[in-house]
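> Just a sequence and a predicted model for now, questions to come.
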Amino acid sequence: MKSKLVLQQRALVFTCCTALTLLLINNTSQAQQKERPNPADAVLKIEPLPPELEQILKNWETHSKKIEKLEGNHTRYWYDDVFQVEKLSEGKFYYEQPDKGRIDITGVEVPKGAQGQKRNKDGKPYQLKP
């Protein structure tokens, strides 16, 4: 008889634990299903630009339309903060209206003993590479 009583107690404890778990899961899921804001209802608010900036942008657009061809030289600095490396390259860029462009980049000979411009948190310069 004792064994039946123990089995009944275990079954009762198991049933209570299962019911409690289901109640907790139900309450948690209901709490997570609260009404969320609908992004489709959100209105995109754009602040007006200051008149001075508007004028600068209009002038830039007007003068940029007059450029048919443009080419020049550039220097590129690329920093790898993980390995503390600074890569230096030079090149040329070309642009032709309405939508043609090209950038040529080549490595630069790094003289011995040259140090990078960027420094790490200890003040040591990054290793300079072409």
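That came through, no problem.

> hey, let's count contacts and neighbours off CA atoms from now on
OK.

> quick one, helices of this protein?
Along the chain, counting by DSSP state H, helices occupy 2-32, 51-65.

> Let's have the ones you listed in a markdown table, adding mean neighbour count.
Listed next are the helices of the chain as a markdown table, based on neighbours: other C-alpha atoms under 10 Å:
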| stretch | mean neighbour count |
| --- | --- |
| helix 2-32 | 11 |
| helix 51-65 | 11 |
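
> adding another structure so you can compare the two:
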Amino acid sequence: MNPNDRSYTREHEWIIVEDAGTRRALVGITHFAQDQLGDIVYFELPKVGDTVAQLGKMGEVESVKAVSDLYSPVSGEVIEINSALTDRPELTNEDPFGEGWLVRVTMSDATELDSLLSAEEYNAFVAEQH
């Protein structure tokens, strides 16, 4: 269920490095997170140019069930937000690992990835939560 090509947080975000040379990476929430939230109706995301800190709050997601904080898997600068989510936040419900991504960042310290979970570790973590 969770792709092996990315890393995960215990707060249910994922990150995939798109370009190691420029330290560019894409961030989103996991299938488990969107499933627990239910129908997503709104995102409050950081702005382009904002600096995020590893495991620091970077925004909020609002669903029909609750409002939850979003946390950045790594430190860095936000270089793009998924503007499609403004009109269609449900994209994250439909395709959390693809079209429903949240932000693109330039990582300030790629070694932070080492502290995140692999897909296998994340799957075990989620299984323990039930």
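Perfect, I can see it now. Remember, it's a predicted structure, so these values are computed and weren't measured experimentally.

> Tell me how the two chains score on TM-score.
In this superposition the chains share a TM-score of 0.21, using TM-score structural alignment, normalised by the length of the first structure; 41 aligned residues with a C-alpha RMSD of 4.1 Å.

> one step back: out of the helices of the first structure, nearest to residue 101 of the first structure?
Closest approach to residue 101 of the first structure among the helices of the first structure (C-alpha to C-alpha): helix 51-65, 14.9 Å.

> before we move on, the earlier item: export the helices of the first structure to JSON lines and append columns for distance to residue 89 of the first structure.
Output for the helices of the first structure, formatted as JSON lines (distance: least, C-alpha to C-alpha, whole Å):
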{"stretch": "helix 2-32", "distance to residue 89 of the first structure": "53"}
{"stretch": "helix 51-65", "distance to residue 89 of the first structure": "27"}
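
> can you map out the helices along the second structure?
Remark: helices assigned in the second structure by DSSP H are 31-37, 84-87, 91-94, 119-128.

> Could you identify which of those helices is most buried?
helix 91-94 (a mean of 20; mean count of other C-alpha atoms under 10 Å).

> Mind giving me the packing neighbours of it?
The contact analysis (3 or more C-alpha pairs under 8 Å, 6 or more residues apart in numbering; DSSP states H and E) places helix 91-94 of the second structure against helix 31-37.

> helices and strands around the helix it packs on, which ones?
helix 91-94.

> try 10 Å this time
If contacts are counted by 3 or more C-alpha pairs under 10 Å, 6 or more residues apart in numbering; DSSP states H and E, helix 31-37 of the second structure sits against strand 13-19, strand 57-63, strand 67-71, helix 91-94.

> Would you mark the buried spots in the first one?
Under the neighbour-count criterion of 16 or more other C-alpha atoms under 10 Å, strand 13-19 of the second structure has 13, 14, 15, 16, 17 buried.
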